[in-house]
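In: take this sequence and fold it.
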Amino acid sequence: MPRLSLTNLPVTPAVDPGSLSIGVVHLGLGAFHRAHQAVVTERAAVATGNTRWGISGVSQRSAAVREQLAPQDGLYAVLERGLGDPTVQVIGSIREVLTAPESPEAVVARIADPAVSVVTLTVTEKGYRAKGGGLDLDDPEIQADLTGRPPRTVVGQLAAALARREAPLTIVSCDNLVANGPFLRRLVAEYFDARGKTPDVFAASRFPASMVDRIVPATTEDDRAEAARLLGVRDEAVVVAEPFLQWIIEDEFAGDRPAWERGGAVLTADVAPWEQAKLRILNATHSMLAYLGALRGYETIAEAVRDDELAALAHTLITEDVIPTLTPPDGLDLTAYGATVLERFANPALKHRTTQVAMDGSVKLPVRLLGTLQDRLTAGAEPTTLTLAVAAWMVYVHTTPALDDPQAPALKSALANATTPTAVVDALLALPTIFPATLQSAPALRDLLITQVAALTPRNQ
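Out: Predicted coordinates:
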């Protein structure tokens, strides 16, 4: 079967890819970006006819995405799986693919290009190389960037490009971090402080907060086969997504930008209420179902949420522990939103693996669960379901040999001699890179975690 390309176009992109010039750089060219920001950017181009906002996508780690997209002239399909028949759309908004480890100088040069006025990021929580609320200046990769090599970290890339620019830049974080825009600005400022010089353009640059939402499971061979059947050509870069897509962006830009609101995004003066609702309802529930589901042997989130007991726990988490801590944004019914989240998770067409959601728990836990936990304890509540989610993470960490987590060595070292539920809880609760002192010193939390870890630990452990 021939491969998708500009010469093999069974489904024409909504915008002629050849007409697009590059005005946006995206750092973190994974499946999520291709199913989310790239789609909204293309929709905006369709609505406005503006061809200035083609995307230069940067893979931060491997050349795999470039090897998928380059033979296809940057084209790929989004395979939407809902309750009905799947649909497929070819996207052409990514006009260049760079690989940071191979071409670090080219990445910086592209961000510094005067034609580029917007950078977006989906590099996952660990890609920010933060520690204790600020930049981890002891991180060996940050240290290497600071010593003058062509930068390979996200913060280093942004700082190096800003230092070359005359015009300010808008940098939009799209990762699941609280106040992600201001947080990223702080990291870049601390990087400049470590270098001893801050360029004038930094003060005029903008770091709007944003919130993104779309379930994008890992693509399987079955998905590629389905896309090939629908397209009539082979697509090695196909991504899978649910029909739902949401992007909330703080209306704070340094210059020109794509008309994302014409492509389905919502611009607002305050992202925080949307962000908190999503992090604490959707992401927290996703993590809880991932850990509890994995411990029960479920391969996907949909399987986990179809377990009546786990579904009931997820509902309880949302209604009794999370919603009391939130202030809803205008137009959002939190109870209805929570019900919609569980319906989306139960979509059998989306095979979102529990182990995929469970990865990087040490950086997800603080922003998804621990803030809510602290709020409920402060309010005098006993957040049993919330602590069960944390206990499930502890057992998952303890019982998973090949743990996919940036702190895996520290986690496994802490647990080296932990042979009882009490020892597991004490070892993990003592880690200041995950648990704040206020939670470490909460005896009621410790007691509840020990009971729950004991109940979740397999009998042969």
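In: rest of the way, CA atoms for contacts and neighbours
Out: Will do.
In: and the gap between T327 and E242?
Out: For T327, the distance to E242 equals 27 Å [Cα to Cα, to the nearest Å].
In: same check on I450?
Out: 37 Å.
In: neighbour count winner among those two?
Out: E242 (22 against 19; other Cα atoms under 10 Å).
In: residues touching that one, list them.
Out: E80, R81, G82, R214, I215, V216, L350 (Cα atoms under 8 Å, 6 or more residues apart in numbering).
In: among those, which lie within strands?
Out: Judged by DSSP state E, strands contain the following of the contacts of E242: E80.
In: got JSON lines for the contacts of E242, with distance to N8 and neighbour count too?
Out: Shown next, in JSON lines, are these (distance: Cα to Cα, whole Å; neighbours: other Cα atoms under 10 Å):
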{"residue": "E80", "distance to N8": "21", "neighbour count": "23"}
{"residue": "R81", "distance to N8": "24", "neighbour count": "20"}
{"residue": "G82", "distance to N8": "27", "neighbour count": "17"}
{"residue": "R214", "distance to N8": "29", "neighbour count": "16"}
{"residue": "I215", "distance to N8": "29", "neighbour count": "20"}
{"residue": "V216", "distance to N8": "26", "neighbour count": "20"}
{"residue": "L350", "distance to N8": "28", "neighbour count": "24"}
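In: let's see this one next, to set against the first:
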Amino acid sequence: MEKQLSIKTLDQLSRDVAVPDYDVHKSQCGIVHIGPGAFHRAHQAYYTDLALAYGGNWRIHGVSMRSNTLKKALAPQDNLYSLAVVDNTPSLRVIGAIKTLSTLSEDRGVITAALCSPATKIISLTVTEKGYCLNNTGSLDVENPDIQHDLANPDFPISAVGLITQALKAREHSGDADVTIISCDNVTDNGKKLAKAVIDFAYYLSPELAHWIQDNIAFPCTMVDSITPATDDEVKSNVSANLGLKDDWPIQRETFTQWVIEDHFSGPRPPWEKVGVTFTKDVTFFEKAKLRILNGTHSTLAYVGLLFGKETVYDAISTPAIQALISELLEREIIPSIKTDSIQTLNQYADDIVARYHNKHIRHMLSQIAWDGSQKLPFRILDTIRDNLHAKREINLLCVPIAAWCLFVTHKARSGDAITDPKASTLINLASQNAFEPIAVTNALLNETVIFAELSTNSVFRGHVLAQVKSLSAWSSRGVDETLQLLLGELL
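Out: You can find the predicted model right below:
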């Protein structure tokens, strides 16, 4: 029987495999992380693993809000797992930063104790946009079922917002305010939005609690970046072969990784600055550049690529007409929307992003990137459109991914395929009510003010999206290159 990765078998690994450079027996937890998915394990846990070599009790207590799958998979491995960096020069590292994994439905008492423990100095989270439970005005969505449950049962929360507030209420009582709450999600002003959600929630429980949180607890903004495809059986097989040990849930990512954190903390922090994390007074520039240049083109590749039968980012960017679309979109409409004194730096960043897409070793599925479009597009594309409209710049190309998303919803609904999106039922119903006719469905989707806000009534925006839907709908008779060449010819 193949031996399993664990603390006991670490000494059996090849010298080519990096291992934790600290005592995994003695080091304790100082971080509780809500949502220990693949990105967290490839990114924040990786940086923390490196930082632990400089000392301190900064291991992570991971908290899954729903599933116990990760907990069960990593338990036999002492919560160790492999990080495969996939590039022309691949590497493999065993990460030991996660000491404990818990699931809310099974370990509520353990989780509450960890969140309230004086030893915990950082509470971080990756729960995606929908986990913040905000409405389209940026305030707490009190109509959200999870928030309604938590307001009625504040001692038994099921949302991340409710869980954090419960912990801060206990810390207010104990006078233990030296804890920092760090959002690591791809959301603009993520720290400010998380603070807004938590303080709004706390206010419903107690105005005094809300004021205490506002006065004592830091919610720094962050920018995170590294392409992290989902783990499949092929990844598991390759990693186990290279390890010489069985790893039930390894992860993979590209070489490039970046973490920028606003230098605003309520208490101590790991020595992340020694291992490549950037601390800054203002994350806004980094955040906007990443959201618009990387995430904006990522979503464009996803919806346009899927429309033309592409499977991965590499497949899409290797299609000449799609690469031309991305290049023109960046140069003409995305980069001009970002204020900077160094346009050359921004151009180089954009070139580096496109180069990353050409990493043939990464199978980053477009279908995965297309998840939660109703939540992602407002940050990745719509804000850029708003800025360009305000500055009287072009939005023609920016409307292409919006049109492609409308067609994505239409085709998925027509074929009966599932749509991974918190508003999936609404999207499918709109498509069905409009007989899956692309123009009618697009008009109905654009009327959804929860997604498009004031853009729903902007005739210029609507006109461009509808025109792009008509052009892209012709793909079945012409193919990707001819369709996009004609489209670019019309728009430029």
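In: re earlier: among the contacts of E242 of structure 1, which one sits closest to A444 of structure 1?
Out: Using Cα to Cα, I215 is the member of these that lies nearest A444 of structure 1, at 35.1 Å.
In: now do the contacts for the closest one.
Out: By Cα under 8 Å, 6+ apart, the residues touching I215 of structure 1 are A241, E242, F244, H352.
In: mark which of those are buried, thanks.
Out: Among these, those classed as buried by 16 or more other Cα atoms under 10 Å are A241, E242, H352.
In: next, give me the two most distant ones among the contacts of I215 of structure 1.
Out: F244 and H352 (14.7 Å).
In: T285 of structure 1 maps to what in structure 2?
Out: Taking TM-score structural alignment for the superposition, T285 of structure 1 sits opposite T297 in structure 2.
In: show me the contacts for that match.
Out: For T297 of structure 2, the contact set (Cα under 8 Å, 6+ apart) comprises I326, L330.
In: surely it forms part of a helix?
Out: Yes - T297 of structure 2 sits within a helix when classified using DSSP: H, G, I helix; E, B strand; the rest coil.
In: next one: it from I353 of structure 2, what distance?
Out: 9 Å.
In: cool, H298 of structure 2 as well?
Out: Remark: distance between H298 of structure 2 and I353 of structure 2 (Cα to Cα) = 10 Å.
In: looking at those two, which has the bigger crowd around it?
Out: H298 (22 against 18).
In: list the contacts for the residue nearest to the more buried one when sequence neighbours are not counted?
Out: Distances taken as Cα to Cα, 6 or more residues apart in numbering place I369 nearest to H298 of structure 2, at 7.2 Å, with adjacent residues excluded. Residues in contact with I369 of structure 2 (Cα under 8 Å, 6+ apart) are H298, S299, A302.
In: would you mind giving these as JSON lines with distance to V127 of structure 2 added?
Out: Listed next are the contacts of I369 of structure 2 as JSON lines, based on distance: Cα to Cα, whole Å:
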{"residue": "H298", "distance to V127 of structure 2": "19"}
{"residue": "S299", "distance to V127 of structure 2": "19"}
{"residue": "A302", "distance to V127 of structure 2": "21"}
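In: ok, the residues you listed in structure 1: which stay?
Out: Compared against structure 1 with both residues aligned by TM-score structural alignment, their matches' Cα atoms under 8 Å, the contacts of I369 of structure 2 retain H298, S299, A302.
In: pull the number of nearby residues for the second one.
Out: Think S299 of structure 2. S299 of structure 2 has 25 nearby residues by other Cα under 10 Å.
In: kindly report the same for the last one.
Out: Using other Cα under 10 Å, A302 of structure 2 has 27 neighbouring residues.
In: stretch 346-354 of structure 2 vs structure 1, average distance?
Out: Compared with structure 1 after fitting, stretch 346-354 of structure 2 deviates on average by 0.6 Å (mean Cα distance after the TM-score superposition for structure 1).
In: name the residues that touch that stretch?
Out: Contacts for stretch 346-354 of structure 2 (Cα under 8 Å, 6+ apart): A289, I293, L294, L330, I335, T340.
In: most neighbours, which of these?
Out: Result: I293 is most packed of the contacts of stretch 346-354 of structure 2 (other Cα under 10 Å), 26 neighbours.
In: name the nearest residue to P273 of structure 1, ignoring sequence neighbours.
Out: That would be P329: by Cα to Cα, 6+ apart, it lies 5.2 Å from P273 of structure 1.
In: you'd agree the one you found is up against K278?
Out: No - P329 of structure 1 is beyond contact range of K278, at 11.1 Å (criterion: Cα atoms under 8 Å).
In: more neighbours, these two?
Out: Legend: neighbour count by other Cα under 10 Å for P329 of structure 1 and K278, higher for K278 (22 against 16).
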